[in-house]
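Visitor: pasting the sequence and the predicted model now:
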Amino acid sequence: MKKNIGAIVVDVDRCKGCTLCMVACPKNVIALAERKVNAHGYPYVVAARPDDCIGCASCGIVCPDGCITVYRKRIEVEEPVASTQK
């Protein structure tokens, strides 16, 4: 069985912390960096749960400033073996 995994890279210096990407992410991967701001004084987003990213690119699509790059990879995963014991 194949599964999509993803990774995001946020251009922290361009991010304005609008949080549209957080709303768009179906897996709640993205969060605002706690008590941190970029060089322009804006809070910015980070991948808080990177292992949950499926590479759907919803975050990158809705970002008004084009701050998010999404990488996607399709991998083979083993299906769990069903137990025949009852």
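Guide: Looks like it came in fine. Numbering: from 1, shown residues only.

Visitor: CA only for contacts and neighbour counts going forward, please
Guide: Noted.

Visitor: what about the helices in this protein?
Guide: 20-24, 58-62 (DSSP state H).

Visitor: need these in JSON lines (columns: distance to residue 11 and mean neighbour count).
Guide: Below are the helices of the chain laid out as JSON lines (distance: least, CA to CA, whole Å; neighbours: other CA atoms under 10 Å):
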{"stretch": "helix 20-24", "distance to residue 11": "13", "mean neighbour count": "19"}
{"stretch": "helix 58-62", "distance to residue 11": "11", "mean neighbour count": "20"}
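
Visitor: what about versus this one:
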Amino acid sequence: MAKKEKGKTSIIVFQDWCKGCGICVEFCPGKVLELDRTSGKALVVHPEECINCGFCELHCPDFAIMLAPKERENPMAAELNCNGGDQ
């Protein structure tokens, strides 16, 4: 199995869409996400540990998570009310 490189992905959590189910938090191999103690919604806490496996994005029932390569500028992150690892 090829080794995945860490820290090359921007993780964006759309807070308005997240219902706090915790699927992304429980199954993330890098422990990149945590549920916020106040809102109960997913937050990006360790973006440097993301290996871009895509599990969070594919399994989020609310489509509240988006992954994008860091090399590419993501205009949506700046315009939307979201929580990203680089912000």
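Guide: Happy to help now that I have it. No experiment lies behind these values; they were computed from the predicted model shown.

Visitor: quick check: TM-score for this pair?
Guide: TM-score of the superposed chains, computed with TM-score structural alignment, normalised by the length of the first structure, equals 0.68; 67 aligned residues with a CA RMSD of 2.0 Å.

Visitor: surely residue 59 of the first structure and residue 22 touch.
Guide: Yes - with contact defined as CA atoms under 8 Å, residue 59 of the first structure counts as touching residue 22 (7.1 Å).

Visitor: mind putting the helices of the first structure in JSON lines, distance to residue 8 of the first structure included?
Guide: Shown next, in JSON lines, are those (distance: least, CA to CA, whole Å):
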{"stretch": "helix 20-24", "distance to residue 8 of the first structure": "11"}
{"stretch": "helix 58-62", "distance to residue 8 of the first structure": "9"}
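
Visitor: looking at those, which is closest to residue 68 of the first structure?
Guide: Smallest distance to residue 68 of the first structure across the helices of the first structure (CA to CA): 4.9 Å, for helix 58-62.

Visitor: residue 66 of the first structure -> the second structure?
Guide: With TM-score structural alignment as the criterion, residue 66 of the first structure lines up with residue 63 in the second structure.

Visitor: so its match versus residue 49 of the second structure, what's the distance?
Guide: 21 Å (CA to CA, to the nearest Å).

Visitor: next: residue 22 of the second structure.
Guide: Distance of residue 22 of the second structure to residue 49 of the second structure, given as CA to CA: 18 Å.
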